[in-house]
Structure formats: structure tokens, C-alpha cells
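Participant: predicted model follows, preceded by the sequence.
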Amino acid sequence: MKRVLLLGGTGDALRIARQLGHEHVYSLAGLGKVPDDLPCAVRVGGFGGSEGMARYIADERIDLVIDATHPYAAQISANAVKAGGVARVPCWALRREAWQPQAGDDWRMVGDWAELTAALASFKRPLFTLGREPLAHLDEIPLQQFWTIRCLDAPETHPRARILATRGPFTLEGERALFSAEAFDVIVSKNSGGSATEAKLEVARECGLPVVMLRRPELPAVDREFANVADLLEALRVSA
């Protein structure tokens, strides 16, 4: 197998990392828990943009970059493609399929924070499932709203916000219990795809709640693109 630099942070990336040997590198930005039980090497921290990543690829004699970051991590995906081009190594990407609205869904698509807040203007108790981004806007909470923000860690407190420090996957039963206890009137989500956080959409559908959905960013073209972990691992095995 070629020496791989795996860009991760997602559950799918961790599944790939568990199949990599000691010569490969799993790179994390540093947010959340850093795994200490992987057979491959683990690198934590940024590269210093695409130029820094290109230098790392060359210095470490990387043969293949795999982008298995979050679908909304557009900057690191762009850096991976640029760095691969400079270092003249291929870049593959795991890009899981987006969720699709189903019968009974009320999705309101938005493109940025300004559109998102406008879409929430008539609601009182939103549940944010965007990660840490809403924490930067706690001082902008409208007087009529109380926010619940679910993210990996929660150092901040606020009189009109509850911050839930938790990590998926989330079960259907757990989401039903949370929604029942908190009486949300709207859900705010990224279209992340995958099963780990999909239960909230099913419960929103059951409860007749609207979902303000942040559109996926456009990501750069790569040498090979995969929709699931199994196909990517098989391609790695074949290319060994």
C-alpha cells in the first residue's frame, strides 16, 4: 500500500484509520478526542495552509492524500487538492451522499449565517446542530429566542442559551427524549449525510418541525471520489 496521509476528524475517517498500518498518518485538526488506539501514526494540528501541507507531503514521502474530512470543511479540502498538485501526489476524497428530504419534511435551505438567522426570525426555541459556529454569535440571540447548541465541548455559558457538550452517533430514542424535554420549534442543521446524526431529521419529521438546512459548499475535483468507506478501502487494497 502507498504511504497515506489521511485527513480526518469524522467517524468515517476513523474507520479508515483503523485499517491503516504504522507507516501511514492520520491527521486531525485537534478538536475533540484524539484516538490513542490506532495502528497508524496520528498527527494533530494544522499544516499552515496548502503550502505547508505540500511541504509535509514531500518531507514525509507521502504517496497518497485521502480527504475524509467533514463535507463542510471546504478550506481543508481545497488545501488538500492544491497541496497534492504541488507535491505531485494524487488526492482521493470520501464524500458521503447528502441527505434528501422525504415526504413530510419541511426543509428551509440557507446559504450562510445571515440567511440562517433571517429564516429563524419567527421561532423561539431553535436547536443548533452546526458544531461550534453558533457559539460565536451568542451575543446576537434575539430577545424572543432561547438557543440550544449541540457541539463537542462547551466552555461558554449564556443566560439565554443551553450548550450541550456531546458527540454522536445519536439514537432515535435519545433524540425523541431530547426533543420532548426541550420543546424545540425548529432544528438547524448541516446536510452532513450519513447515519450518525440523521435521527434528528426523523424526529423533526415525526413532530412536524421545520429544519433550517445549511447548503453544502462546493468542493474541488479530486483524482478519485468515493461515496462510502468500503469502496475506498477496496481501492486502497487494489492499489497496494
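Facilitator: Perfect, thanks for sending it. Bear in mind the structure is a predicted one, so any value in this text is a computation, not a measurement.

Participant: rest of the way, CA atoms for contacts and neighbours
Facilitator: Noted.

Participant: the helices in the chain, which residues?
Facilitator: With DSSP state H as the criterion, the chain has helices at 11-17, 49-59, 74-87, 113-119, 172-182, 199-207, 229-239.

Participant: helices or strands up against the fourth one?
Facilitator: Spelled out, it's helix 113-119. On a contact count with 3 or more C-alpha pairs under 8 Å, 6 or more residues apart in numbering; DSSP states H and E, helix 113-119 meets strand 107-110, strand 211-214.

Participant: just to revisit the earlier point, highest mean neighbour count out of the helices of the chain?
Facilitator: Most buried of those by mean neighbour count (mean count of other C-alpha atoms under 10 Å) is helix 74-87; its value is a mean of 20.

Participant: what's that one in contact with?
Facilitator: When contacts are defined by C-alpha atoms under 8 Å, 6 or more residues apart in numbering, helix 74-87 is touched by residues 49-51, 53-55, 57-58, 65, 67, 69, 90-91, 217-222.

Participant: do stretch 201-218 as well
Facilitator: 71-72, 74, 104-112, 116, 119-120, 172, 175-176, 179, 185-191.

Participant: still on that earlier bit, distance to residue 201 and mean neighbour count added to the helices and strands packed on helix 113-119, as JSON lines?
Facilitator: Listed next are those as JSON lines, based on distance: least, C-alpha to C-alpha, whole Å; neighbours: other C-alpha atoms under 10 Å:
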{"stretch": "strand 107-110", "distance to residue 201": "10", "mean neighbour count": "18"}
{"stretch": "strand 211-214", "distance to residue 201": "8", "mean neighbour count": "23"}
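
Participant: one more structure, for comparison:
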Amino acid sequence: MILLLGGTTEGKQVAGYLDEAGLDYLYSTRTAVKFEGKGIYRYGSLDEEGLKAFCRLNSVSLIINACHPFALALHNTVAALADQIPVIRFERVFPERTIGPLVHYADNFAGALMRIKNLDYRSMLALTGVQSIPMLSSFWQSYPCWFRILDRQYSIDLAAGYGFPATQLLFGLTQDMEEEIELFRRINPQVILTKESGFNGKLDAKIKAALSCGIPIFIIKKPELSPLFHRVHHIDDLINQLKTGNL
């Protein structure tokens, strides 16, 4: 049995291929999502022991990790099993890092926040998701800050639980460059913070829009993943891995 860890565009792509190939699989996400594939769907967080038990119960012989690049806790949990169960990491494609005076990369949120404060920026547009709200609390409790989050009740409730003002929430997904420019000009923050989310996360559009508006943009680098993962970036590469069993 294949365990597909999804909740992303990549997860849907892999599920579509597995459906076409007639392969049995389990599709797992952290929170409930609408899933129309042929696999068996489940949702909920799994720690290391929970994942081990789940794989044992369902005779999982292969894990395809297609979850978000910043789902670090899950990546680490899967890595703990990678010497026992083969893991294919189906990873989105990332643009080359942009070099320029307005583009800054940071290893983590703490590092980005320190540099933003040292440069004395006093308003921020955060495109880093609802779960990053507590990581940036020392900034938004002192200065104007806007967070763009998904327009769903789970995210709204989470933001409220963090104590973030509802009037400073923006809803929706990343748009194309022109729409991002419109948003950036309307909010007019002194700095923008985002994550290295790849082409599927439209990182290139965010960077181009920020540069067009002359606004500095800080980018949290994607986490490094386990060397035990077998990495592929395209469906054809995944198909080849599954057919050859070269794991």
C-alpha cells in the first residue's frame, strides 16, 4: 500500500496519476480537505509513533511525501521512518534565488524578524500563512501588520486564537503579478515577508511585484529535508521511480 501525504497541488497531481494507474493508496492531510480521488482518505496530525502504527496497520510499503515544503514537523516525522519504509519526496520546482538590494533571504522567522527590526521597518505585509502569526507577534503587537490567510473558518479561528486583530486579515491565495502589485500598493507596507514556496506558491510573482513597487521583500528559505528521501520534481520522474522500483 502507498501512503500519499498531500494537502497541496503536488498531492493532487500525484493522486491523479495513482488513480489513472489503478494503484491503491491512502491519502493523508493534516486538516480536512475536499478529496475526490479514488484513494482512501484520512486527515489529522500524526507524530512518529502514530505514523509508525498507521503504516503497520495499513501495510504501507512506500510513502510519497508531497506535503508543503514548510511542513517541517511532518517532514521530520517521515524522515524518522525513512530507513524502514522508502520515501519519495515529490517536490515542487523552485526558481533560482533572486539577488538584489531589495531581496533578502533568511534562514528562519527569528532571523528575518531581527533583520527587519534592525532596519527599522515599521509596517509589514506577511504572506507567510496563519500559523506564522505567533512567530511574528513581537512585531504586530507594536507596529501595523497585515496577514494574508486562506478564507476558511479554520484559519480565521486560528488567527483569533492567536489574538490577531480581524481587521488586519486579508483573505485569498497568491495571485498573478499585476494583482499582487495592486495589493501591495493598496496596503503600502514598508516591508513584505514571505516564504520560499516555489513556482506553485507563485514566489516569482511576489518578488516581481515587490520590486515593481520598490518594497523590500524578505524570504524565509525552504527547510533542508532528509537525504534519505528520493527526490523527484515531475510526474514522469515519479512514474519512472515507481516502475523501476529504484528506491
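Facilitator: On my side now, so go ahead. What you are looking at is a predicted structure, and each value in this text was computed from that prediction instead of being measured.

Participant: how alike are these chains, TM-score-wise?
Facilitator: Overlay of the two chains. TM-score (TM-score structural alignment, normalised by the length of the first structure): 0.84; 232 aligned residues with a C-alpha RMSD of 2.6 Å.

Participant: picking up where we left off before, tabulate the helices of the first structure in JSON lines, adding columns for distance to residue 150 of the first structure.
Facilitator: JSON lines is the format used below for the helices of the first structure (distance: least, C-alpha to C-alpha, whole Å):
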{"stretch": "helix 11-17", "distance to residue 150 of the first structure": "17"}
{"stretch": "helix 49-59", "distance to residue 150 of the first structure": "28"}
{"stretch": "helix 74-87", "distance to residue 150 of the first structure": "21"}
{"stretch": "helix 113-119", "distance to residue 150 of the first structure": "17"}
{"stretch": "helix 172-182", "distance to residue 150 of the first structure": "11"}
{"stretch": "helix 199-207", "distance to residue 150 of the first structure": "12"}
{"stretch": "helix 229-239", "distance to residue 150 of the first structure": "26"}
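
Participant: so which of those is nearest residue 41 of the first structure?
Facilitator: When those are ranked by proximity to residue 41 of the first structure, the top entry is helix 11-17, at 9.1 Å, counting by C-alpha to C-alpha.

Participant: what stretch of the second structure does the closest one fall on?
Facilitator: Per TM-score structural alignment, the counterpart of helix 11-17 of the first structure in the second structure is residues 9-15.

Participant: now the residue most central in space within the first structure. Nearest residue, chain neighbours left out?
Facilitator: Residue closest to the mean C-alpha point of the first structure, counted by C-alpha atoms, centre = their mean, is residue 70 at 3.3 Å. Once flanking residues are discounted, residue 70 of the first structure sits nearest to residue 10: 6.2 Å by C-alpha to C-alpha, 6 or more residues apart in numbering.

Participant: how near is the one you found to residue 34 of the first structure?
Facilitator: According to C-alpha to C-alpha, to the nearest Å, residue 10 of the first structure stands 11 Å off from residue 34 of the first structure.

Participant: contacts only, for the residue nearest to the centre of the first structure.
Facilitator: Remark: with contacts taken as C-alpha under 8 Å, 6+ apart, residue 70 of the first structure is in contact with 8, 9, 10, 192.

Participant: PyMOL command for the buried members of those residues?
Facilitator: The PyMOL selection below is limited to those of those classed as buried (16 or more other C-alpha atoms under 10 Å):
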select buried, resi 8+9+192
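
Participant: closest to residue 236 of the first structure among the contacts of residue 70 of the first structure?
Facilitator: Out of the contacts of residue 70 of the first structure, the member with the shortest distance to residue 236 of the first structure (by C-alpha to C-alpha) is residue 8, at 16.4 Å.

Participant: from residue 94 of the first structure, how far off is that closest one?
Facilitator: 10 Å.

Participant: list residues touching both of the two?
Facilitator: Where contact means C-alpha under 8 Å, 6+ apart, the residues bridging residue 8 of the first structure and residue 94 through contact with each are 67, 68, 69.

Participant: would you format the residues you listed as CSV with distance to residue 212 of the first structure included?
Facilitator: Shown next, in CSV, are these (distance: C-alpha to C-alpha, whole Å):
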residue, distance to residue 212 of the first structure
67, 27
68, 25
69, 23
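
Participant: just the ones of the residues you listed in strands?
Facilitator: Judged by DSSP state E, those include residue 67 as members of strands.

Participant: may I ask which of the shared contacts of residue 8 and residue 94 of the first structure has the most neighbours?
Facilitator: Of all those, the most densely surrounded is residue 67 (27 neighbours; neighbours counted as other C-alpha atoms under 10 Å).
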